[in-house]
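Peer 1: Any chance you can model this:
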Amino acid sequence: MTKQEEKTPYTFNDLVNVMKALRTPETGCPWDLEQDFDSIAPYTIEEAYEVEDAIKRKDFENLREELGDLLFQPIFHAQMASEDNLFNIYDIIHDVTDKMITRHPHVFGNATAQTGADVDQIWDAQKSKEKGRNNQDSILDDVPRAFPALLRAQKLQKKVAKVGFEWPDISGVIAKLDEELDELKQARHSGDAAHHAEEIGDVFFVLVNYARMHGLNAEEIMRAANDKFERRFRAVENAVKVDENKALKDCTLEELEAQWQAVKKAEKKAKA
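Peer 2: Down below sits the predicted model:
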């Protein structure tokens, strides 16, 4: 490629201007013009998950693309906000830059931090000062309701644990789990669907607490469980098609269970 054929790299401002063009009345894109904060929010979440998926797969070419898609999301939101004279993308950049400087006084100020734990304490202390200025009613106010349920449960538990609302040791959580399982069994036969659902939620909540107290991430644990189930069932599907030359719908539960157990056995043998 000659120098004449080389393309000048686009800049951040170019992307901002593309977004402005897409939202320009009369000449913009009809779909983009129809959107609002609520309609775009699911896409923002979806793009974040796609970034994580690329990271998990270590597909860095795809990661580059997905990070671009994610970058476009705050620009989209900022453009809509600027149209209503709320804020613009440069306000966002200013605010987050100021926040990062303020919350890292061990880098940009006189504080010292030797470990990650030290940094966590500094971060939380500074965040508390900021929240105090914002007249926060509860320490739980900054745990977003839109978080995935398991993640939100773990965040809530972590918050209250920091102020002493915590089991002294893991035995308390295990006892609570036994209690909630007993209540779930009773609710199952109560005929009250809402109460049954509530007790299922209580069991989930205690299990998240159990994971947290072991230093584990409940969301990651559930994702791994999903991946394991999917991997094993795909193996069952393949075995049914290849070994038995049958469709899944033509198999009995006993046949599928036998294949499932065979897959589990093969996995354990491979790990040994």
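Peer 1: hey, let's count contacts and neighbours off CA atoms from now on
Peer 2: OK.
Peer 1: correct me, but I55 touches R64?
Peer 2: No. Judged on C-alpha atoms under 8 Å, I55 makes no contact with R64 at a distance of 10.1 Å.
Peer 1: Which stretches in this protein count as helices?
Peer 2: Here the chain has its helices, by DSSP state H, at 12-22, 30-34, 37-56, 60-83, 89-102, 105-108, 116-133, 149-161, 170-188, 193-213, 218-243, 253-271.
Peer 1: other SSEs contacting the last one?
Peer 2: Packed against helix 253-271 by the contact rule (3 or more C-alpha pairs under 8 Å, 6 or more residues apart in numbering; DSSP states H and E) you find helix 218-243.
Peer 1: and the helix it packs on with helix 193-213, angle?
Peer 2: 100 degrees (axes from the mean of the first three to the mean of the last three C-alpha atoms, to 10 degrees).
Peer 1: Who are the packing partners of helix 218-243?
Peer 2: Short answer (3+ C-alpha pairs under 8 Å, 6+ apart): helix 218-243 packs on helix 149-161, helix 193-213, helix 253-271.
Peer 1: Kindly reformat those helices as TSV containing distance to D141.
Peer 2: Shown next, in TSV, are the helices and strands packed on helix 218-243 (distance: least, C-alpha to C-alpha, whole Å):
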stretch	distance to D141
helix 149-161	10
helix 193-213	19
helix 253-271	44
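Peer 1: Save those helices as TSV, and put in distance to R232 and mean neighbour count too.
Peer 2: As requested, these are arranged in TSV below (distance: least, C-alpha to C-alpha, whole Å; neighbours: other C-alpha atoms under 10 Å):
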stretch	distance to R232	mean neighbour count
helix 149-161	24	18
helix 193-213	24	18
helix 253-271	6	13
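Peer 1: here's the other one to compare against:
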Amino acid sequence: MEKICEEFERLVQIMETLRSERGCEWDRSQTHDSLKPYMVEEAYELLDAIDEKNDTKMMEELGDVLLQVIFHSQIAKERNAFDVLDVLRTLNEKLIRRHPHVFGESPGYSYEQWERIKSQEKGSTKTSAIGELNKALPALSLARRIQENAAAVGFDWPDVSGALEKVKEEVKELEEALQNGDSKCVEEELGDLLFAVVNIARFSNVDPEVALRKATEKFASRFKMVENFAKERGLELNKMTLEQLDALWEEAKGGE
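Peer 2: Down below sits the predicted model:
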């Protein structure tokens, strides 16, 4: 534990030096706003490392995420707002407060209790079981969270089959909207379909954000293979028929 404290203190001191007059010009110029893209980027790079099951890369990316925390804390300290000690203290107190079944007398963990404590912390006058919409979340993650809250009070399908039937129903309604050519209706029905698909992901213990990212990466990989096949045969994609492109696509799938 002593070594952990030493290394953490060293990290804080390094950041203070980088932000000082004798520090790095780039680091000194950063603000909370300018750093926002880096926090998102580092978080997704960590997810990639986890997916790859690469411990060395994961260790490095966790460090990069921690760097963002220290960076923001140092900027806040310079504004006399808070410092990294305040961040740590607040986190420790929140962890203890949200786990009364470990640090208190509560008999055991429950999702409802977790959400109730969160609501109390935020001073929410919660009138709905689904809570407040956390608009900071990506749309797929937000949908899953809302569904989890609704399910916690019993508003849920008995099993995944009900969710699957709902997807089929939404597909039909989307088809009708497309036939009618009403863009607003298409947007609504497409949203309903995506929301229904998230329900299947939730029942299957699959993160819809991760699933969509992997599907996108798979598509990109196959498309590059199609491009390579076409180039090897002296073909130009924009001059090929859909049937020819589909044949190369199937070949790419087989090559995986």
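Peer 1: ok so, going back, which of the helices and strands packed on helix 218-243 of the first structure sits closest to I93 of the first structure?
Peer 2: Ranking those by proximity to I93 of the first structure (C-alpha to C-alpha) places helix 149-161 first, at 26.1 Å.
Peer 1: Measure the mean distance from the closest one to the second structure post-superposition.
Peer 2: With mean C-alpha distance after the TM-score superposition for the first structure, helix 149-161 of the first structure departs from the second structure by a mean of 1.1 Å once superposed.
Peer 1: Just want the angle from that helix to helix 193-213.
Peer 2: Using the same axes, to 10 degrees: helix 149-161 of the first structure against helix 193-213 is 60 degrees.
Peer 1: which residues in the second structure does helix 149-161 of the first structure match up with?
Peer 2: Residues 139-151 of the second structure are matched to helix 149-161 of the first structure when aligned by TM-score structural alignment.
Peer 1: any idea how far the matching stretch is from the chain center?
Peer 2: Put simply, stretch 139-151 of the second structure sits 13 Å off its chain's centre (C-alpha atoms, centre = their mean, to the nearest Å).
Peer 1: contact partners of it?
Peer 2: With contacts defined as C-alpha atoms under 8 Å, 6 or more residues apart in numbering, stretch 139-151 of the second structure is touched by 129-131, 133-135, 156, 195, 198-199, 202, 207-209.
Peer 1: how about the residues you listed in JSON lines, adding distance to P107 of the second structure?
Peer 2: Putting those into JSON lines (distance: C-alpha to C-alpha, whole Å) gives the following:
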{"residue": "A129", "distance to P107 of the second structure": "22"}
{"residue": "I130", "distance to P107 of the second structure": "24"}
{"residue": "G131", "distance to P107 of the second structure": "24"}
{"residue": "L133", "distance to P107 of the second structure": "29"}
{"residue": "N134", "distance to P107 of the second structure": "29"}
{"residue": "K135", "distance to P107 of the second structure": "33"}
{"residue": "D156", "distance to P107 of the second structure": "26"}
{"residue": "F195", "distance to P107 of the second structure": "34"}
{"residue": "V198", "distance to P107 of the second structure": "32"}
{"residue": "N199", "distance to P107 of the second structure": "30"}
{"residue": "R202", "distance to P107 of the second structure": "27"}
{"residue": "D207", "distance to P107 of the second structure": "29"}
{"residue": "P208", "distance to P107 of the second structure": "32"}
{"residue": "E209", "distance to P107 of the second structure": "33"}
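Peer 1: Put the buried members of these into a ChimeraX selection.
Peer 2: To isolate the buried subset of the contacts of stretch 139-151 of the second structure in ChimeraX, counting by 16 or more other C-alpha atoms under 10 Å, use the following:
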select :129,130,131,156,195,198,199,202,208
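Peer 1: thinking again about what came up before, can you check which of the helices and strands packed on helix 218-243 of the first structure gets nearest to A239 of the first structure?
Peer 2: Nearest to A239 of the first structure, of all those, is helix 253-271, at 7.3 Å by C-alpha to C-alpha.
Peer 1: and the angle from the closest one to helix 218-243?
Peer 2: 110 degrees.
Peer 1: What is the corresponding segment of the first structure for stretch 7-16 of the second structure?
Peer 2: Stretch 7-16 of the second structure corresponds to residues 11-20 of the first structure when matched by TM-score structural alignment.
Peer 1: Name the surrounding residues that touch that stretch.
Peer 2: Contacts for stretch 11-20 of the first structure (C-alpha under 8 Å, 6+ apart): 72, 75-76, 79.
Peer 1: now do stretch 74-84 of the second structure
Peer 2: Against stretch 74-84 of the second structure from outside (C-alpha under 8 Å, 6+ apart): 12, 15-16, 31-32, 70, 73.
Peer 1: 7 Å - rerun?
Peer 2: With contacts defined as C-alpha atoms under 7 Å, 6 or more residues apart in numbering, stretch 74-84 of the second structure is touched by 16, 70, 73.
Peer 1: residues near the first one, how many?
Peer 2: Residue neighbour count, defined by other C-alpha atoms under 10 Å, stands at 19 for E16 of the second structure.
Peer 1: same question, the last one
Peer 2: Residues lying near S73 of the second structure (other C-alpha under 10 Å) number 22.
Peer 1: and it, what pairs with it in the first structure?
Peer 2: In the first structure, S73 of the second structure lands on A78 (TM-score structural alignment).
Peer 1: how close does its match sit to H189 of the first structure?
Peer 2: Distance of A78 of the first structure to H189 of the first structure, computed by C-alpha to C-alpha, to the nearest Å: 51 Å.
Peer 1: Relative to the whole chain's centre, how far out is stretch 53-71 of the second structure?
Peer 2: 16 Å.
Peer 1: Over to stretch 33-51 of the first structure?
Peer 2: 14 Å.
Peer 1: May I see the buried residues of that stretch?
Peer 2: Buried, per 16+ other C-alpha under 10 Å, within stretch 33-51 of the first structure: 44, 47-48, 50-51.
Peer 1: which position in the first structure aligns with A43 of the second structure?
Peer 2: The equivalent of A43 of the second structure in the first structure is A48 (alignment by TM-score structural alignment).
Peer 1: Ignore what I typed, I meant A220 of the second structure.
Peer 2: For A220 of the second structure, the aligned residue in the first structure is E230 (criterion: TM-score structural alignment).
Peer 1: next one: T56 of the second structure
Peer 2: Under the alignment (TM-score structural alignment), T56 of the second structure pairs with E61 in the first structure.
Peer 1: Appreciated, that's everything.
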